[in-house]
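[1] sequence and predicted structure below; questions after.
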Amino acid sequence: MEKKISVVIPTYKRPQLLVNCLDALASQTLDMAAFEVIVVSDGPDRHTRDATTQWHSTHPSMNFCYLATLTKKGPAAARNMGWMAAKAPLIAFTDDDCLPEPGWLEAFVCRYQGEPHLVMTGRVQVPLSAQPTDFERNTAQLQTAEFVTANCCCSKDALLIVGGFDESFSMAWREDSELQFKMITEGIPVLHVDSACVRHPVRPAPWGVSLREQKKGQYNALLYKKYPRLFREKIQKHPVWQYYAALLLFITFCVALVLNLTLLAQLAFTGWLLSIAVFTWKRLRMTRKSMSHITEMMVTSILIPFVSIYWQWYGAVKYRILLL
């Protein structure tokens, strides 16, 4: 049977998550002969290679291919290697920590009418605990995102026209929006297929993970440089003024202390404390109220404005574009 759709999964050193994803793909309602699965490791990864070899030995009827980039370049590069090796006219993308529902691929194939240039997005479900953490709630934003590579499908011709993913986005951040913006700019329709669903369980996260996540903000500058209008329309309508206000108040407090301007120092410090308190409250009001989580929110809320602005300006300097 001619292959109708290829699935591309970038991965790196998460073999058990990947195997869970592959198990979900083995349960697709679409005839297994009609699709192929291409796993691309973002760099050499012996454990993942061994895990997929073992998995495929128990699922010999699956059309399966394992590839690896020579060095670690990020998921954009891994996806490019995957879709360029694909044999089907449709390319479905998901991530190794996702679990496609049984009818996922069939929904995309049924919607496809042979259009040479077409992009489809599906629905993402993020199961949350009864008392979610701030990290869980942030992950749940995937459910309302307009376009994510955890669940999308492109015709191969459309990918060829736009050149696939921009490998300058070397982390898992904004590379999906960059692809979406290229499709929009080229006039390629992006359609939503609600019945194409994947589940995205939230992975356990270390304490203070929100600080590490700020590093991704450097790629906002790159996306803004390439597509300023679409960036403001769909990503960030205005600068994060609350972060700049917190930073300005803290700097004012420090300068006032040095200059022995006691009243100004007191006012600035009070304003800074108030801004941090409001930020902490917003993050806590609908999340877990355990002592550990409350402490994490308090500490990270103090630091996030400084770290976020640092990485955003790092990106602004790196990519030579002013982005507030």
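    Great, that's in hand.

[2] only C-alpha atoms for contact and neighbour calcs from this point on.
    Will do.

[3] so which other helices or strands are in contact with the lengthiest helix in the chain?
    What stands out as the longest helix in the chain, according to DSSP state H, is helix 291-319. Under the contact criterion of 3 or more CA pairs under 8 Å, 6 or more residues apart in numbering; DSSP states H and E, helix 291-319 touches helix 209-213, helix 218-226, helix 241-258, helix 262-284.

[4] quick one: closest of those to residue 304.
    helix 209-213 (6.1 Å; CA to CA).

[5] for the closest one, packing partners?
    Using 3+ CA pairs under 8 Å, 6+ apart, helix 209-213 sits against helix 291-319.

[6] in whichever strand in the chain runs longest, what counts as buried?
    Identified as the longest strand of the chain according to DSSP state E is strand 190-199. Using 16 or more other CA atoms under 10 Å as the test for burial, strand 190-199 gives 190, 192-193, 195-199.

[7] ok so, going back, would you mark the buried spots in the longest helix of the chain?
    293-294, 296-298, 300-302, 304-316, 319.

[8] can you verify residue 44 is assigned to a helix?
    No. Residue 44: not assigned to a helix; according to DSSP: H, G, I helix; E, B strand; the rest coil it is coil.

[9] what's the closest non-adjacent residue to it?
    residue 68 (6.2 Å; CA to CA, 6 or more residues apart in numbering).

[10] residues in contact with that neighbour?
    If you count contacts by CA atoms under 8 Å, 6 or more residues apart in numbering, residue 68 has them with 40-45, 78.

[11] which of those residues are buried? Put it as a ChimeraX command.
    Buried residues among the contacts of residue 68 (16+ other CA under 10 Å), as a ChimeraX selection:
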select :40,41,42,43,44,45,78
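
[12] which one of the contacts of residue 68 is nearest to residue 267?
    Nearest member of the contacts of residue 68 to residue 267, counting by CA to CA, is residue 42, at 50.2 Å.

[13] A further structure is provided below for comparison with the first:
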Amino acid sequence: MTSAPGSGAPRAGYAVVVPTLVRDTLADCLAALAAAHGPHPDEIVLVDDRTDPDADPDTLEHALTVLGDLRERTTVLRSGGRGPAAARNAGVLAVTSPWTVFLDDDVQVGPHWCDQLIQDVTEAAPDTGAVQGVITVPLPDGRRPTDWERDTAGLARARWTAADMAYRTDVLKQVRGFDERFTRPFREDADLALRVLDAGWRIRRGGRATRHPVRPASRWAAVKQQSGNADDALMRRLHGPHWWAKAVAPRGRIRRHVAITAAGTAALALAAAGRPGAAAAAGAGWAAGTAEFAWARIESGPRTRREVTTVLVTSVLVPPAATWHRLSGLWRHRSAPAWYEAAV
């Protein structure tokens, strides 16, 4: 334990680990951390997870310039593009502080974040293994949020999100860190938290505040996100069929997506078999399911021409993409052992 400047009160030392693809948001993330009031981290571990070993170093150098005096406490590692779970594990290996705080490279800590973090961890009971930050997602004024903006806003309600999560370093080592089979930024934080809880530790919500701005995204983002259904299959294998209840996670629409995909596939197969009546009935089921899905996304949005067009097209593509990824995940992880067993 060390003491905060100007105070006789003890405080816990902490390190900050940031996995990054060196996006434009990284400089803002580090600048907010450097500007935050209170005891700064003993260590900052920046883990460059770009796959290209010859990636432009100037982009990372620019982000590091905003750290000021904290640059001397910063270590940069490379993790080879294996995903945020593996990148965070690589960062933890370099940490010597009693607490490890994970931040995503697209968040901005609040102006008093360092003070609030110290309060969060010093007030943690001995059986508290982790303290979660409070995530806020600023949404636009004067119009309804888009489908992508609403999806990002879900982070404010998510349990145990690694966008701002402080763990006791010893607890991370006890449970062997993140499961590196989660290669996307999805479910790896929930899996870790469930294993920490299963090990007998508590996780509580702290008082520190962190903003998660909505970053620009492709019109096809909703389709690309369906790859996370494979991770849901791994969660089911590791934590049982009711994992979503344990993780306080929404079940999503996977059952409806499977039904819509089945109806569309049946319509094509029946038409090819020369059964137009049955094909029409199956096609009507596909159309009704797709229309309901599209309207559920359009109704709450801004209903601009671009947004409506994007939602209509992606609503046709999302159900088969979700179904494919779920089935491929079930097959790939059909005999997946626990992370501890897999790592031995």
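    Here it is on my side, so go on. If you're wondering where the values come from, they're calculated on a predicted model, not measured in any experiment.

[14] follow-up on the earlier one: tell me the counterpart of the residue nearest to residue 44 of the first structure in the second structure.
    Counting by TM-score structural alignment, residue 68 of the first structure lines up with residue 77 in the second structure.

[15] again with residue 163 of the first structure
    Under TM-score structural alignment, residue 163 of the first structure pairs with residue 176 in the second structure.

[16] that match looks like it's in a helix, true?
    No. Under three-state DSSP, residue 176 of the second structure sits outside any helix and is assigned coil.

[17] isn't it right next to residue 340, touching?
    Yes. Residue 176 of the second structure lies in contact with residue 340 (CA atoms under 8 Å); the separation is 6.8 Å.

[18] who's more crowded, those two?
    residue 176 (15 against 12; other CA atoms under 10 Å).

[19] for the more buried one, give its distance to residue 239 of the second structure.
    16 Å (CA to CA, to the nearest Å).

[20] what do you get for residue 24 of the second structure?
    36 Å.

[21] now do residue 324 of the second structure
    Counting by CA to CA - residue 324 of the second structure and residue 239 of the second structure are separated by 22 Å.

[22] report the contact partners of the residue of the first structure most remote from its centre.
    Largest separation from the mean C-alpha position in the first structure: residue 260, at 46.4 Å (CA atoms, centre = their mean). Not one residue lies near residue 260 of the first structure by CA under 8 Å, 6+ apart.

[23] please repeat the previous calculation with a cut-off of 10 Å.
    residue 254 (CA atoms under 10 Å, 6 or more residues apart in numbering).

[24] equivalent analysis for residue 96 of the first structure, please.
    Contacts of residue 96 of the first structure by CA under 10 Å, 6+ apart are 8-12, 14-22, 39, 150, 200.

[25] so what corresponds to it in the second structure?
    The alignment partner of residue 96 of the first structure in the second structure, by TM-score structural alignment, is residue 105.

[26] tell me the secondary structure for its match?
    coil.

[27] show the end-to-end separation of stretch 161-179 of the second structure, please.
    By CA to CA, one end of stretch 161-179 of the second structure lies 15 Å from the other end.

[28] for it, buried residues please.
    For stretch 161-179 of the second structure, by 16+ other CA under 10 Å, it's 161-172, 175, 177-179.

[29] neighbouring contacts of stretch 203-214 of the first structure?
    For stretch 203-214 of the first structure, the surrounding residues in contact (CA under 10 Å, 6+ apart) are 17, 97, 133-136, 138-139, 173, 292-293, 295-297, 299-301, 303-312.

[30] what sits against the counterpart of residue 266 of the second structure in the first structure?
    Structural alignment places residue 266 of the second structure opposite residue 252 in the first structure (criterion: TM-score structural alignment). The contact partners of residue 252 of the first structure, taken as CA under 10 Å, 6+ apart, are 246, 258, 264-265, 267-269, 272.

[31] quick one: these as JSON lines, columns for neighbour count and distance to residue 103 of the first structure too.
    What follows is the contacts of residue 252 of the first structure, written out as JSON lines (neighbours: other CA atoms under 10 Å; distance: CA to CA, whole Å):
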{"residue": "246", "neighbour count": "23", "distance to residue 103 of the first structure": "48"}
{"residue": "258", "neighbour count": "11", "distance to residue 103 of the first structure": "65"}
{"residue": "264", "neighbour count": "16", "distance to residue 103 of the first structure": "62"}
{"residue": "265", "neighbour count": "22", "distance to residue 103 of the first structure": "61"}
{"residue": "267", "neighbour count": "15", "distance to residue 103 of the first structure": "59"}
{"residue": "268", "neighbour count": "21", "distance to residue 103 of the first structure": "57"}
{"residue": "269", "neighbour count": "20", "distance to residue 103 of the first structure": "56"}
{"residue": "272", "neighbour count": "21", "distance to residue 103 of the first structure": "51"}
